[in-house]
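Engineer: whatever this is, show me its structure:
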Amino acid sequence: MDKNIVSRDGTPIAHESAGRGSVVVLVSGAMSTGATVAPLAAPLSERFRVVVYDRRGRGASGDRPPYAVEREVEDLAALIEAAGGQASLYGVSSGGALALRAAASGLPVRHVAVYETPYALSEEDLRERARYTERLTEALAEGRRGDAVELFLRLTGLSEAVIEGARQSPLWAGMESIAPSLAYDDAVMGGGGVPVKLLASVPAPVLSIAGDASPAWMREAARAIADAVPRGTCRTLPGQTHMVEPDVLAPVLAEFFTR
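Structural biologist: Down below sits the predicted model:
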């Protein structure tokens, strides 16, 4: 990231942009930085000015307690203002929940596209999310960053063997370094259920996407988002999982953002 803007509370937010045209801001999900969505910026920048940023508390961006979801919405407001005053948003996973919250807050957002925003649909899943929130809060309060990362990885469905392998990976230290931001994504998800009232207040057109190789509940959550917003469309991408291929996703986003 080669530039900083200062958010309303004084937090520096690192970002970079590429391309020309109408603005598209890419919003990453949990355990990720702007580098995670940067591969998508390359194909999109052929038609748009694409802004990639590190969400607060991760990468090259700063942080300033106490955290509130509203601060992350203000970060997006500052980015949009610096980019010309209007933008479309794309959010992946919990970044989709942040993009939807930003649009519902009244920011000048033209379109919102989200990929596999993991809202829980069943009572059992909601109870699991509540247990995760409790244990995550405890682990972070006690400084057990590695345990916090493990909790998140279990929530995503990874096996104990895969998690143990991750602990031995050179990438583990980087994961621990941004573990406190897991609490931010948990707050953005707002308890985990579909926020029907909030989604009903999103004025922009919304495209909710899922991969057909992902678990069925991901596709059901994508449909629930499209049904809850006033101007929603749902789309399924053949052969795609939660780790969607940028070259498959980019044409779908480009078509939506140019409507």
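
Engineer: could you use CA atoms for every contact and neighbour count after this?
Structural biologist: OK.

Engineer: quick check: buried residues in stretch 3-13?
Structural biologist: 4, 5, 6, 7, 11, 12, 13 (16 or more other Cα atoms under 10 Å).

Engineer: what are the contacting residues of that stretch?
Structural biologist: The contact list for stretch 3-13 (Cα atoms under 8 Å, 6 or more residues apart in numbering) reads 14-16, 53-56, 60-64, 71, 74-75, 78-79, 82.

Engineer: show me which of those residues are buried.
Structural biologist: Judged by 16+ other Cα under 10 Å, buried ones among the contacts of stretch 3-13: 14-15, 53-56, 60-63, 71, 74-75, 78-79.

Engineer: which of the contacts of stretch 3-13 fall in strands?
Structural biologist: Using DSSP state E, the members of these that fall in strands are 14, 15, 16, 53.

Engineer: to compare against the first, here's another:
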Amino acid sequence: METFLSKDGTPLAYLRSGTGPSLVLVHGSNLDHTSWDAVLPALQARFTVYALDRRGRGRSGDAPAYAIEREFEDVAALVEAVPGPVVLLGHSYGAICSLGAALRTRSLGKLILYEPPLAPLEFFGPVDTIPRLEALVKEGRLAETLGTFLKEIGGATEADVQRMRDLPTWSTLVASAHTLAREGRVVGDAWRDIPRYADISVPTLLMHGETSPPFCAQIAANLQGVLRRNRLTVLQGQGHFAMNEAPELFVREVLAFIDAEP
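Structural biologist: The predicted structure is shown next:
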């Protein structure tokens, strides 16, 4: 792992691997750079890959106050720090961070977004979930915070959560559970910002899974109506975590877009 400082002085960590043109990976909620492990071997065979730990998780630091603009700056700072032009790939909440970063750097060559959650909060779960998550975080009940998020936003059953508790990654997920409520607040408003992404000029690949909720297709359509140079790819038979469940398919579509003429 290597580190750099974001614009506000927060130390951020990333894993660098491979050789070739620069590819920056930005993970989603309650994850870290290891969420890319299934696709990393294929990607690092072609690129120098920089897999970020977003602020508040992994080996990255955090700040007392949170704003999505700081995450935009984090991703843009990493893009600016590595050789360009850079391919930037964001998953879920990390795709929102990547969109914002694309407005803050001129070092991008291409942008790839997998299911950014740019829809009203009620599309994802009960509208009162976020205040309850905030209350749990304030009381330091992070395991309950994670369990509530997984069930009410992630669609997990109680049995699913119990199985996850036995996994070695559970403690890592709990350690970053304080970030879930603050990111939920951002999701509640971020869909209103879609028009501003009309200023992004680099070729952009929009991806979503065939079996993902229908609003994922609508989000992609909304972005298609705004982004100047875009292409849509639907991964057949896949859901929100296609990079883990179908890594070969995921990589194939990513490379086809990167290798295509601008």
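
Engineer: will you turn the ones in strands among the contacts of stretch 3-13 of the first structure into a markdown table that also has distance to residue 100 of the first structure?
Structural biologist: Formatted as a markdown table, these follow (distance: Cα to Cα, whole Å):
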| residue | distance to residue 100 of the first structure |
| --- | --- |
| 14 | 21 |
| 15 | 20 |
| 16 | 22 |
| 53 | 17 |
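
Engineer: out of those residues, which comes closest to residue 256 of the first structure?
Structural biologist: residue 53 (21.6 Å; Cα to Cα).

Engineer: residues contacting the closest residue to that closest one other than its chain neighbours?
Structural biologist: Spatially, and ignoring its direct neighbours in sequence, residue 53 of the first structure is nearest to residue 15 (4.0 Å; Cα to Cα, 6 or more residues apart in numbering). If a contact means Cα under 8 Å, 6+ apart, then residue 15 of the first structure has 1, 2, 3, 4, 5, 34, 51, 52, 53, 54 as its contacts.

Engineer: regarding the residue nearest the centre of the first structure, what is its secondary structure?
Structural biologist: By Cα atoms, centre = their mean, the first structure has its centre lying nearest to residue 95, at 1.1 Å. Of the three states, residue 95 of the first structure takes helix under DSSP: H, G, I helix; E, B strand; the rest coil.

Engineer: now it. Nearest residue, chain neighbours left out?
Structural biologist: residue 29 (4.3 Å).

Engineer: please name the residues that touch the counterpart of residue 235 of the first structure in the second structure.
Structural biologist: When the second structure is aligned by TM-score structural alignment, residue 235 of the first structure is paired with residue 233. Going by Cα under 8 Å, 6+ apart, residue 233 of the second structure touches 205, 206, 207, 208, 253.

Engineer: for those residues, which ones persist in the first structure?
Structural biologist: Counting by both residues aligned by TM-score structural alignment, their matches' Cα atoms under 8 Å, the members of these that carry over to the first structure are 205, 206, 207, 208.

Engineer: roughly how far apart are the second one and residue 257 of the second structure?
Structural biologist: Read it as residue 206 of the second structure. 10 Å (Cα to Cα, to the nearest Å).

Engineer: same question, the last one
Structural biologist: Computed as Cα to Cα, the residue 208 of the second structure to residue 257 of the second structure distance reads 14 Å.

Engineer: could you do residue 15 of the second structure as well?
Structural biologist: With Cα to Cα as the criterion, residue 15 of the second structure and residue 257 of the second structure are 23 Å apart.

Engineer: show me the contact partners of stretch 152-159 of the first structure.
Structural biologist: 132, 160, 163, 182.

Engineer: rebuild the residues you listed as a markdown table, extending it with neighbour count, secondary structure and distance to residue 231 of the first structure.
Structural biologist: Formatted as a markdown table, the contacts of stretch 152-159 of the first structure follow (neighbours: other Cα atoms under 10 Å; DSSP: H, G, I helix; E, B strand; the rest coil; distance: Cα to Cα, whole Å):
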| residue | neighbour count | secondary structure | distance to residue 231 of the first structure |
| --- | --- | --- | --- |
| 132 | 18 | helix | 32 |
| 160 | 12 | helix | 41 |
| 163 | 16 | helix | 39 |
| 182 | 24 | helix | 30 |
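
Engineer: could you identify the most distant pair in those residues?
Structural biologist: 160 and 182 (19.4 Å).

Engineer: now the helices: where do they sit in the stretch 101-250 of the first structure?
Structural biologist: 123-141, 145-155, 160-167, 172-177, 182-188, 196-199, 216-228, 246-257 (DSSP state H, counting those that start in this stretch).
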